[in-house]
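**Student:** Below are the sequence and a predicted model; questions follow.
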Amino acid sequence: MIIVGRIGHPYGILGWIHIVSFTEIKKNIFSYFPWILEKSRINLYKNDMIMYRKHRDQFIIKLKNIDNRNQTLNFIKQNILIKSNQLPILNNQEYYWHNILYCHIFNLKNKKIGLVTEILENKIYNTLKIFTIKNSKYIYIPFIQPDIIKKIDINNKIIIIS
C-alpha cells in the first residue's frame, strides 16, 4: 500500500472535504481509485465522489450521502492509500519515491553511510534525508543524477553516491 494523499478538514457546512494530494501532478490523485482510508479502512470508489474541484493549491471533494459538516468527521485526518499495482509502470531510470525510501546508502568505496528515511521536495532539487550509521544523526544529500547519485538498485534497496 502506498500513501498518495490525505483527507484534510471539512470545508464549509455542506459536506465538502479538503484533499491533500502527494502525487507529483496533484490532479493525478483522482486517477487512482479505489482509495483506502488508512484508519477506518473505508474504501472510496470513483462513483462515491460526486465531484471535486481545485481549492487554492489543493482540492475539495463532495461525496455521495455526505450532506453536512458532521458527516465528514468519519473521513477527516486519514491517509489515502492505494495498492502499488495501481501505479503506471515506469521507464528505465525512473523511480517512485516509495521505492527510494529505506534504501541503504553507500559511497563509491562501498562504505555504508546510512538509510534514506525521508525525501524532501523543493523547487530546485529533491533531497534525501539520511540517518547515518556512524554517528546516529541526519545528513541531507541532493537527489541529483548522475553527479551525486551514481547508481540506484531498487531490487536490493541500495543507492551509491559520490
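**Tutor:** That came through, no problem.

**Student:** use CA for all of it now, contacts and neighbours both
**Tutor:** Will do.

**Student:** so which helix or strand takes in the residue nearest to Ile42 when sequence neighbours are not counted?
**Tutor:** For Ile42, the nearest residue in space outside its immediate sequence neighbours is Ile36; the separation is 5.7 Å by Cα to Cα, 6 or more residues apart in numbering. Under the criterion of DSSP states H and E, Ile36 resides in strand 35-37.

**Student:** Take this one as well and set it beside the first:
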Amino acid sequence: MENEELITIGRVSRAHGLKGELAVMPLISDTEIFLHLDEVYVKTRAATERKKIKAVRRHKKSLLIRFENCETPEDARLYRGAEILVKKSVIPELPEGVYYRHQIIGMKVYTGNDEYLGDVTAIIETGSNDVYAIKGADREYLIPAIKDVVKEIDVESNRMIVELMEAVEE
C-alpha cells in the first residue's frame, strides 16, 4: 500500500440483499464523494485491502456499496464492522471553519486559560449540533460544538480552545 494517509469515511453496518451489497454508514457529511469513487480501502480486524467498487447507491440514511468479487450475502457479511477508507488527497478541501471528523477526533482540548482538559474521543451527533466527547485524566466532558463554547480549532497544531459553561465545570 502507498504511504499516503488514509482517512475513514464510512463504516460497514451489515450485508444488504442477495447480491453482496454492503450497507455503509457514512462518517462524513458530504456523501456525494461515495458516488464518484472507483476504489476504496477496507479495514477489517485482519487487514486493510484495496477494493474496486462495482456500484454505489443511496438507501435511507446509508449507502449501499458493491465491491468486485463480493457477490453473495455470505461474502458481504465478512465486512461487517469494517471501516471504509480513502486516500486523503481524494477528499475535497472544506471551507474555513468546517472540519472532517478525522481532523477533530484525537485533538487536544484546552480552556482559554491554557488548562488541558483532554483529547476528543468521539463526536456525538444530536438533532441541533454535534457534541465532542473529551476524555481527561480524571473525568470526561461533553462539549457542544457551538461557537459560544468552541473558541478556536487549530488543525495544524491539533489543538482546540473551549470556554466551559458553568454546568460543564461543576
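**Tutor:** Arrived safely, thanks for sending. Quantities reported herein were computed from a predicted structural model and do not represent experimental measurements.

**Student:** Superposing both, give me the TM-score.
**Tutor:** For this chain pair, the superposition-based TM-score is 0.82 by TM-score structural alignment, normalised by the length of structure 1; 156 aligned residues with a Cα RMSD of 2.1 Å.

**Student:** Which part of structure 2 matches the strand holding Ile36 of structure 1?
**Tutor:** The aligned range for strand 35-37 of structure 1 in structure 2 is 40-42, by TM-score structural alignment.

**Student:** Surely Val168 of structure 2 is in a helix?
**Tutor:** Yes. The secondary structure assignment for Val168 of structure 2 places it in a helix, going by DSSP: H, G, I helix; E, B strand; the rest coil.

**Student:** That one against Tyr141, yeah?
**Tutor:** Yes. Contact status for Val168 of structure 2 versus Tyr141: in contact at 7.2 Å, counting by Cα atoms under 8 Å.

**Student:** quick one: the residue lying farthest from the centre of structure 1 and Ile152 of structure 1, what's the gap?
**Tutor:** Note on structure 1: the largest separation between a C-alpha and the mean C-alpha position, by Cα atoms, centre = their mean, falls on Lys109 (31.8 Å). Between Lys109 of structure 1 and Ile152 of structure 1 the distance is 15 Å, computed by Cα to Cα, to the nearest Å.

**Student:** now swap in Gln78 of structure 1 and tell me
**Tutor:** Plainly put, Gln78 of structure 1 is 32 Å away from Ile152 of structure 1 if you go by Cα to Cα.

**Student:** buried stuff in stretch 131-146 of structure 1?
**Tutor:** Along stretch 131-146 of structure 1, the positions that meet the burial threshold by neighbour count (16 or more other Cα atoms under 10 Å) are 131-132, 138, 141-143.
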